[in-house]
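> Got a predicted structure here, sequence first:
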Amino acid sequence: MFFSPRLRWALTALLAASKTARTESLADIDHVILFMQENRAFDHYFGTMPGVRGFADPNVQYNNGIPVWKQQVTSQQSKDTDYITPWYINYLGGTWPEATQCMSAGSNGWDANQAAWNHGANNQWAVKNTPYSIGYYKRDDLPVHFALAEEWTVGDMYQESVIASTNPNRVMWISGSINVPGSPQTKDEGGYPYIDNNETPGCDKNGINCYPLKWSTAAEKYEAAGVSWSVFQDADNFDDNPYAWFEQFQDSKTGSGLNKKGMKGQSLDAFYAQAAAGTLPEVSYIVGPMQLSEHPPYSPHDGSWLQRKVAEAVINSPKYSKSVLIISYDETGGWADHVSPYTSPDGTAGEWIDDPYGAAGRTATGPGFRVPFYIISPFTRKGGVYTEHADHTSQVSFIEKWQAAKGRDVTTDEMVPWRRENMADLVNAFDFKNPDYSIPNLPEAPQPHTNSKGVYDGSSYCSSQYGNGRPPVPYTGVGANNDTASLAEAGFKPVRGLLTEGRTLVLESSGQAVSATSYSSKVSLGKASKNHDNMQHGWVLHALEIGGDQFTISSANNGQYICKNLKLCKDSGSATVFVVDFKPSQGHSFKDQKSGEYLASGRKEKLGWQKSQAFWKVFSVTY
């Protein structure tokens, strides 16, 4: 159901007016829709997006003095350079924007991605995967994706759960484990570990990827607690429904909850109809058709048509005010991302293994590389960027928190403990005190191509017109870039969530911004600019430990650190250590680790310290 712009505006205004007298909460959400697409990396889609950890990353990793932007190449690949940097897939113009819609990058498998990661150096994408892995799209190539991410809230530290292919990641999405030795599961419950797309009964020759899987899933918790749920899928679901890989679902009786809601599910048309009627179950899983999955060579354009259709169904629903749509991608599909995964320490139970294929040695199973992720809800509308470490298990944790707020316990004991302790539950992405019920006009998405029988055939049509869609790799010359930071768009986003590295931040309070000027040796306050684009107001966080809440802070303007008594100094070892916190609807606080006092905007617009917690509005800025 689609409303006219005038009727939509009237309904939105009426809804907003009806909500002004009360404060919403997590318990007021009635519907959570989980929609997972296929095989795209964060940099590949959103590296140019302003205000996120993208190509302008001020904390970019260096290996022996070489930035991770410079991916090694062999002399067989190029005799003119030792490195390739991120390159725009459509740099040649012409018909290439259409042709590259059906191009593939490299392998999404365990071996290639573990090799690209290279035990944290993250510099082997071109050699161990392909030089196409480094390619990226821009806003004009992905208008619907950018609109959905930026009109609501985009997460820029959301990782695939496993440095591997589809099945392991989707299993983590609905259970919290792949049964790595040391996980809550026993050896005879399957997997041990499940790191490949094996769907043949039994185990691989080395005793791994045992199938079917047998441990308990999230949906079984929902079923037992009386939480309504359903998978929505059509006959062509690209074999992407992970519940179908579990023995208890395979053996479920016709008409039972597991069979009816999990194995069979309901159609996508049923989802659209129920959204329009406001009768969706509490938890919905959307599994799209193969051609609309965005799994290369299936096009982003076709996937955007499905995303727009699903999003429109949710935001035009009479229950939109109580709904959350979470859109994510299962894994990177052989596309590169520059942020080396945040993983557990070696030896963590249920996380690390000796590579059963023998190539990677001792290695982490995950979390893996970043994938696109955004949350659509009145409570995330224009929320900017959500910066907490998260992965697919975060969606399980979010539903647990939400149902707990409603008085139901759906907590799974199958999740690997390190994930529960270190991957966010997504709640900080929401502002329940300041919902925004306005509905934006989304860009149009082209109708996917179909054959004479009405069957989607976009990839075959594309390849018939353009071949494999792969342009020449620009190792040097036209298409090559020597300044990766310049690839990012200028702009800003408000920040939600606990802070992580990778952005230039502006801290504001009462119209004033924390500032480092050329005429003062101390940190001061200056008048905030409308677009937060004064570089004197820019600051970069440096984590003492990845995953922690303690940071030193340096000026984006002159590189100096905030030190004792708010003086600026060049010595990072003398920098003040800040403990950074976040509270939804209030903002971020910055506490001096030694004194226990908080950075604050005091009287007469003076920067100082106070004993009570003081909050700042934080913006992530790309210049």
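Received, thanks. Numbers count the residues shown, from 1 in each chain.
> make it CA atoms for all contacts and neighbour counts henceforth
OK.
> Distance check, Ser177 against Lys128.
Here Ser177 is placed at a distance of 27 Å from Lys128 (C-alpha to C-alpha, to the nearest Å).
> Between these two, which is the more surrounded one?
The neighbour comparison of Ser177 against Lys128 (other C-alpha atoms under 10 Å) goes to Ser177, with 31 against 20.
> What lies in contact with the helix or strand encompassing Met172?
Assessed by DSSP states H and E, Met172 sits inside helix 166-175. Contact with helix 166-175 is made by 38-39, 160-162, 177-178, 194-198, 216-219, 240-243, 330-331, 392-393, 395-396, 412, 414-415, as judged by C-alpha atoms under 8 Å, 6 or more residues apart in numbering.
> The same query, at a cut-off of 6 Å, please.
With C-alpha atoms under 6 Å, 6 or more residues apart in numbering as the test, helix 166-175 has contacts from 161-162, 194-195, 197, 217-218, 242, 330, 392-393.
> and the comparison structure, right after this:
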Amino acid sequence: MTRIFLALALACPVISAAAAAAAPHDTCGNSGNSGNHQNKAPSTDDDLWSFIKEKIKTVVVIVEENRSFDHMVGQFDYSPEIQGIAHMEFCNPLNLSDPNSPQVCSKPIAMNVQPDNPEYGTTDDMYSIFGTFAPTPEEMKTPKMNGFVSRQNLAYGGGENVAREAIDGFSIDHVPIQYTLAKDNALVDEWYAAGPITTKPNRAFLVSGTSLGHGSNDNSFFTYTNQVKGFNNTSMFEVMSKNNITWNHYYWGEESDAMYYYWVQTNANERMIHGSQFFADAENGNLPQFVYLYPECCSYDSFHPPSPIDRGEEFLRQVYNALRSSPQWDEILFVVTYDEHGGFADHMPIKPAPPPDNYTYTSTAVNGQNFTYNFDTTGVRVPTYLISPWIQSQQVIHNGVQPEPDSVLTHTSILAFLAKLWDLPELVLTRRVEWSSTFENVFAAKKYENKVPYIPAQSYDWGNVKDFWSTYTGPW
């Protein structure tokens, strides 16, 4: 049996945002395989995979919500390889239409509860990334990553103090759990959302390699509230079931990514399990080969605004401690990622990517312009961590193992990795999965016994959080 958990992080020398946007891949000039990796796994590909298959028997994936890399972990600075913003100035103009606009630069002063949720969705993302709601194919060749602040200003007004909410990030003291997990394991600093699309389409990419042309959280996606009939395409859950790979989908709210699919609804409904059982299964050594965790969304534990950051951190702490103390710990890979950036700024350009199929998605911007997205790019960069006793601390992973010269790590990399781990080519469900980088290069040839054994509860100094929360009137 195999169980896996994910984690990512990385850093860079001081560069300008313009230089970062112009760089084709890794602004540090690295090959993107790994950093600080002294005890390398076996050298040949066959030996490496034999080693991984012997050691990793359980894979655990948790998908958090709506935060970009720079916003959440851009201040991490324990490695010079991390391509964050701890040692560079990252700014956006307050008003893109004004050539004399003042610049608003990121500061580590983001709030525990986000006051004004940034606008996101395909046309909003186009504005944030390219500076226009409906970029031409030529304009899409050059992501500028300079419209996040201006988009926030258009949405809310209020000048710099409100607009900077889209570009400000957190200090290390604000996210101590994620800092601990990243530093003690591996941080992926070039992991991209599947596309400039919202939560559910990105999650669909992660579990099936496509969103079937959906770009928004429309009512075609199953929830335990609407209970619509699922999609007919094949998901990872169907492939695992038909190949005797055991799995559970633990959920804490009304959402279940596995239930997006009709086959799961009619053949594997019993695999949808309330999250409280996860902690018991971990404690008793009863986790299946694949574990998929969906936190409560979107008020408390998933990091999705207005969820308090300290609540999301506490939930992640509990999940890690449950896995770390489990009798299955020695066989676990734990993957932590985020579905999308949620409108928060990031300085790294999105990447070209092959469409998974022939679907397109057309949406209308707030100014009335229509834009058709061909699913031919990634989304914005998001935090990802790879966690295991077989992973050396303070690693920074860039591009991973690239099957093609322009491959990157993205949500469909999980499917591509599992296809190799379990010798299941059926998990290569679309062209996008086939193209995606994998991350086997993160593993070392020894077990690290000194992993943090238990993360204690943290205290946070966020000011008068309770009074703010009681009067919150922002968007959900």
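Received the coordinates, thanks. Only a predicted model underlies this, so the values are computations on that prediction, with no experimental measurement involved.
> Report the TM-score for the pair.
For these two chains in superposition, a TM-score of 0.72 is obtained (TM-score structural alignment, normalised by the length of structure 2); 381 aligned residues with a C-alpha RMSD of 3.2 Å.
> ok, back up a step: looking at neighbours, which among the contacts of helix 166-175 of structure 1 is most surrounded?
Neighbour counts for the contacts of helix 166-175 of structure 1 (other C-alpha under 10 Å) peak at Ser161, which has 33 neighbours.
> how about the nearest residue to the residue nearest the centre of structure 2, chain neighbours excluded?
Structure 2 has Tyr338 as the residue nearest its centroid, 2.6 Å off, counting by C-alpha atoms, centre = their mean. Excluding the flanking residues, the one nearest Tyr338 of structure 2 by C-alpha to C-alpha, 6 or more residues apart in numbering is Glu64, at 4.4 Å.
> swap in Ser220 of structure 2?
Spatial nearest neighbour of Ser220 of structure 2, chain neighbours left out: Val228 (6.8 Å); criterion: C-alpha to C-alpha, 6+ apart.
> how near is the one you found to Tyr262 of structure 2?
Distance, Val228 of structure 2 to Tyr262 of structure 2, by C-alpha to C-alpha: 9 Å.
> So for these two, which sits in the more crowded spot?
Higher neighbour count among Val228 of structure 2 and Tyr262: Tyr262, with 20 against 17, using other C-alpha under 10 Å.
> OK, contacts around the corresponding residue of structure 1 for that one?
Matched to structure 1 by TM-score structural alignment, Tyr262 of structure 2 sits across from Glu247. If you count contacts by C-alpha under 6 Å, 6+ apart, Glu247 of structure 1 has them with 212-214.
> Serialize those to a markdown table and add fields for secondary structure.
Shown next, in a markdown table, are those (DSSP: H, G, I helix; E, B strand; the rest coil):
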| residue | secondary structure |
| --- | --- |
| Pro212 | coil |
| Leu213 | strand |
| Lys214 | coil |
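> Can you show me which of these carry over to structure 2?
By both residues aligned by TM-score structural alignment, their matches' C-alpha atoms under 6 Å, those still in contact after alignment to structure 2 are 212-214.
> Could you verify that Ser340 of structure 1 is part of a helix?
No: with three-state DSSP as the criterion, Ser340 of structure 1 is located in coil rather than a helix.
> what's the matching residue for it over in structure 2?
By TM-score structural alignment, Ser340 of structure 1 lines up with Pro349.
> Its match and Ala22 touch, don't they?
No: Pro349 of structure 2 is not in contact with Ala22 according to C-alpha atoms under 6 Å; the separation is 8.1 Å.
> So between those two, which is more surrounded?
When Pro349 of structure 2 and Ala22 are compared for neighbours, Pro349 comes out ahead with 24 against 15, by other C-alpha under 10 Å.
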